[in-house]
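# Need a 3D model of the following:
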Amino acid sequence: MIYKMIQTMRWYGPKDPVSLTDILQSGATGIVSALHQIPNGETWPLEEIRKRKELIESAGLSWDVVESVPVHEKIKTRSGNFQELIENYKQTIRNLASEGIFRICYNFMPILDWTRTKLAHPLPNGARALFFVKKEVTAFDLFILKREGSEREYSAQEIAAAKDFYENASEDELKRVQDNILKGLPGSEEGYTMEQFKEALATYRNIGRKELAENLKLFLDEIIPTAQENGVFLAIHPDDPPFDIFGLPRVVSTAEDMKRIIQDNSSRHNGFTFCTGSYGVRADNDLVAMIREFGKYIHFIHLRSTRRDEEGNFFEDNHLDGNVPMEAVIAEILKIQKIRKISIPMRPDHGHQMLDDLNKPIINPGYTAIGRLKGLAEIRGAEAALIWAGIV
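Coordinates of the predicted model:
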């Protein structure tokens, strides 16, 4: 028997300009959504979960994955009332399970969620893509944020490139970089002023990778039993970008990180969101080998392709192009599903702004309808071709 991936789309709720009807027309059958209106750290009320689920189902779709139930910063630093916040998280797990929602995506990135400096980078074909420009991030760190000791974390070449950008950039360009870093991108739960960001950075003064990895372990030690009792599968999303940024440690970036997470707690309910775009930014991540090694712990899949260069820049390429060997990735996923005898929810991620969407105001960069529809069509086509060819 062939087990195809469950095709889903992310939906930001009733205010999302991409409607549930649009998503239904794309060919997707499921929705990935979250209650972004609930303040970070609070328990998600049962009635609000039920209301969102009913809205999705009334459109002929199913709520397959929660993305995300955010982890409060006090839990990551184990400070203040972190224990109370963990109890809130447990109750949210119970409430979601009671409504038949059994997959939760989350991340453990300190302070900042996913980060890009350009949200509408022009591609040769006229479409626009999200772009991470290393010299712009470095310039922000060195010359705008002026983080103490930051110059020791960059090479002379990186500092020179950042200085050149900073000295020649317009006020609008510098504002664009600062806003895109501090205000938060779609799915991020918090935005910051410059002063708030500096204060938040200070809370990690004594927390490096070792300490953050230990805090993640302690968090999972507490919530995994609740997930097991309620049949919920937790799926941690990798860091984006998958390396330290602004002196903040990142602990979910490599195959070694995945191995550590499983060694710390080998419950099947402790698993991964396998995001090919995030892991694919690192040349030392062998995506196919990672799926093969950790396949039984993969509970959710993001398929997108990033293209990187030697200077540390990367952008969102077409779903079947870039540095991600997408056809080989899909083939390995199909093999894992066949072994596990399940279908795993998948969503195309970070589509290009293109066609009619070029003329519309963009509320959620990377989440316009047409670019993701293109990505979904390409992924569905690749999956169908692999099955037809008898690869799995």
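
# drop to CA atoms for contacts and neighbour counts, all remaining ones
Fine.

# contacting residues around residue 279?
Residue 279 makes contact with 238, 242, 253-254, 285, 287, according to Cα atoms under 8 Å, 6 or more residues apart in numbering.

# Scan those and report the most crowded one.
Among the contacts of residue 279, residue 238 has the most neighbours (other Cα atoms under 10 Å), with 27 neighbours.

# roughly how far apart are it and residue 252?
Distance from residue 238 to residue 252, counting by Cα to Cα, to the nearest Å: 5 Å.

# again with residue 167
34 Å.

# those helices in the stretch 1-150 of the chain, which residues are they?
20-26, 46-58, 73-77, 82-98, 134-139 (DSSP state H, counting those that start in this stretch).

# Output those in CSV, with mean neighbour count and distance to residue 368 appended to each entry.
Below are the helices of the stretch 1-150 of the chain laid out as CSV (neighbours: other Cα atoms under 10 Å; distance: least, Cα to Cα, whole Å):
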stretch, mean neighbour count, distance to residue 368
helix 20-26, 17, 11
helix 46-58, 15, 19
helix 73-77, 20, 29
helix 82-98, 19, 27
helix 134-139, 23, 25
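
# could the ones you listed go into TSV alongside distance to residue 176?
TSV is the format used below for the helices of the stretch 1-150 of the chain (distance: least, Cα to Cα, whole Å):
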stretch	distance to residue 176
helix 20-26	30
helix 46-58	34
helix 73-77	26
helix 82-98	34
helix 134-139	10
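
# Give me the neighbour count for the spatially closest residue to residue 369 that is not a sequence neighbour.
Of all residues not flanking residue 369 in the chain, residue 18 sits nearest, at 6.0 Å (Cα to Cα, 6 or more residues apart in numbering). Applying other Cα under 10 Å, we find 19 residues neighbouring residue 18.

# quick revisit: out of the helices of the stretch 1-150 of the chain, nearest to residue 303?
The minimum distance between residue 303 and those falls on helix 20-26, with 16.0 Å, by Cα to Cα.

# One more, please, to line up against the first structure:
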Amino acid sequence: MRHTWRWFGPVDKASVHDAAQAGAHGIVSALHHVPTGDVWPAAEIEKRQQEVRAGGLEWEVVESVPVSESVKTQTGPWREHIANWQETLRRLSAAGIRTVCYNFMPVLDWTRTDLRWTARHGAKAMRFDRIDFAAFDIHLLERPGALEDYDAETRAKAERRFGEMTEERRVALSRNVGAGLPGSADGYSLPQLRDHLKTYAGIDREKLRRHLVDFLTEVTPVAERVGINICAHPDDPPWALLGLPRILSTAEDYAFMLREVDSPANGVTFCTGSLGARAQNDLPAMVRQFAPRIHFVHLRNVRREEDRTPCSFYEDEHLEGDTDMVAVIAELLEEEKRRRAAGRADHQIPMRPDHGQEILDDLARGAQPGYPAIGRLKGLAELRGIERALSHAVMTIPSSRS
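Prediction:
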């Protein structure tokens, strides 16, 4: 696999030099300062490339070109935003970039109730607490219809939890849930979040699915022509939130998307952390099912704290948690072998160690939540070790032991 590292630009507390020292082959980045829906200026693309090259690496993957809420709801300037998305693909291709990740989650990107929860050994990790989230939805956001979305036991626990919260915890919970895209300056206050939720009135799961297909029908032919693979990131967490539909949470969801827009350029960002929060998702089987269309991989692990969906979970160490990371990597390496045999130019799949626990000096660095330097270095080293072991010639030699 091609080992990459997410970098948020010059504001990132971990530099490109740090990524190179950690063993990354290339950089994953985006122009977070460009307003969602606008065309990415060619000069800004070139500037980011030069910033990355100054650290000794190349900008290889874009994560993400955001899809506007107008496109998701098909309201306002949504057609203009699609045209701008297409033009951004053309400009990225002209700059030599061949992989573009995006997501189609309504209103909220990844959602956590804790951004720096204390895990074992004092490490800090991101966490989703199901009861805290229900308390936020019912008692802080006061979303109309929220009570009907939870069972009686959850409602009772959420009421008790809310009553026990300090004002400081309530403010922190609102801030954590309302956080925007990683690396962006976006974020929602409670009134702003309520207003955004209203824009999805009348948009159910099937309608949002059709809007995704409409978007892909427009942008995929452009991606094909300019030689870019676009890849959809799964919902995080992979279930409905705040009354909003989620449409990329299961194998069936991805099968629908790939079937409706059946092009090699239309593919998957396979995120083991997002998909792994749903116990019903068999990740090695999903890699086998979608292998030819997996264009980008996020490797991280989560520990589910309950045997249910939705559940509470936290982000565990990369080789711990509930996902069999060895089995997932083995399937990805098999796909790379098939691609090499078929002569595919994209036989090497870009992967990055996604998120990570804050350990050692990370604890005082104040990095973007989920993106510590040392925690990701540790994760990349572990993942690289698994890959190297599975790829070693000794693995294909029959044992002489009786």
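
# After superposition, what is the TM-score?
Overlay of the two chains. TM-score (TM-score structural alignment, normalised by the length of the first structure): 0.97; 387 aligned residues with a Cα RMSD of 1.2 Å.

# on that earlier part again, the more surrounded of residue 167 and residue 252 of the first structure?
residue 252 (26 against 10).

# what sits against the more buried one?
108, 237-239, 242, 258 are the contacts of residue 252 of the first structure under Cα under 8 Å, 6+ apart.

# counterpart of it in the second structure?
Aligning on TM-score structural alignment places residue 252 of the first structure opposite residue 248 in the second structure.

# do the same with residue 353 of the first structure
Using TM-score structural alignment, residue 353 of the first structure lines up with residue 358 in the second structure.

# same question, residue 214 of the first structure
Match for residue 214 of the first structure (TM-score structural alignment): residue 210.

# What helices and strands are in contact with the helix or strand hosting that match?
Element membership for residue 210 of the second structure (DSSP states H and E) is helix 205-226. With contacts taken as 3 or more Cα pairs under 8 Å, 6 or more residues apart in numbering; DSSP states H and E, helix 205-226 of the second structure sits against helix 69-73, helix 78-94, strand 229-233, helix 251-260.

# Tabulate the ones you listed (TSV), appending distance to residue 133 of the second structure.
Compiled in TSV, these are given as follows (distance: least, Cα to Cα, whole Å):
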stretch	distance to residue 133 of the second structure
helix 69-73	23
helix 78-94	31
strand 229-233	22
helix 251-260	24
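
# So which of these is nearest residue 244 of the second structure?
Using Cα to Cα, those put helix 69-73 closest to residue 244 of the second structure, at 11.7 Å.

# helix or strand for residue 271 of the first structure, which one?
Assigned by DSSP H and E, residue 271 of the first structure belongs to strand 270-275.

# now do residue 240 of the first structure
Applying DSSP H and E, one finds residue 240 of the first structure in no helix or strand.

# The alignment partner in the second structure of residue 377 of the first structure and residue 24 of the second structure, how far apart?
Using TM-score structural alignment as the criterion, residue 377 of the first structure maps onto residue 381 of the second structure. Counting by Cα to Cα, the gap between residue 381 of the second structure and residue 24 of the second structure amounts to 10 Å.

# These two: which has the busier surroundings?
residue 24 (23 against 16).

# And the aligned residue in the first structure for that one, how close does it get to residue 345 of the first structure?
In the first structure, residue 24 of the second structure lines up with residue 28, judged by TM-score structural alignment. Plainly put, residue 28 of the first structure is 10 Å away from residue 345 of the first structure if you go by Cα to Cα.

# Can you show me the strands along the stretch 101-250 of the second structure?
Taking DSSP state E, counting those that start in this stretch as the criterion, the stretch 101-250 of the second structure carries its strands at 114-118, 124-128, 229-233.

# Now do the contacts for the residue lying closest to residue 329 of the second structure once chain neighbours are set aside.
Distances taken as Cα to Cα, 6+ apart place residue 387 nearest to residue 329 of the second structure, at 6.7 Å, with adjacent residues excluded. Residue 387 of the second structure is in contact with 329-330, 333, counting by Cα under 8 Å, 6+ apart.

# For residue 116 of the first structure, see how far away the spatially most central residue of the first structure is.
Most central in the first structure under Cα atoms, centre = their mean is residue 237, positioned 5.5 Å from the mean C-alpha point. Going from residue 237 of the first structure to residue 116 of the first structure by Cα to Cα gives 17 Å.

# Report the separation between whatever residue of the first structure lines up with residue 391 of the second structure and residue 33 of the first structure.
Using TM-score structural alignment, the equivalent of residue 391 of the second structure in the first structure is residue 387. Using Cα to Cα, one obtains 29 Å as the distance from residue 387 of the first structure to residue 33 of the first structure.

# The two: who's more crowded?
residue 33 (22 against 16).

# In contact with the more buried one: list those residues for me.
Contacts of residue 33 of the first structure (Cα under 8 Å, 6+ apart): 10-13, 63, 65-68.

# count of residues packed around the corresponding residue of the first structure for residue 258 of the second structure?
Here residue 258 of the second structure is matched to residue 262 in the first structure, going by TM-score structural alignment. Neighbour count for residue 262 of the first structure, taken as other Cα under 10 Å: 18.

# Could you do residue 158 of the first structure as well?
Residue 158 of the first structure has 18 nearby residues by other Cα under 10 Å.

# try residue 75 of the second structure
11.

# now do residue 367 of the second structure
16.

# distance of residue 342 of the first structure from residue 380 of the first structure?
17 Å.

# Pick out whichever of the two has more residues nearby.
Between residue 342 of the first structure and residue 380, residue 380 has the larger neighbour count (other Cα under 10 Å), namely 18 against 15.
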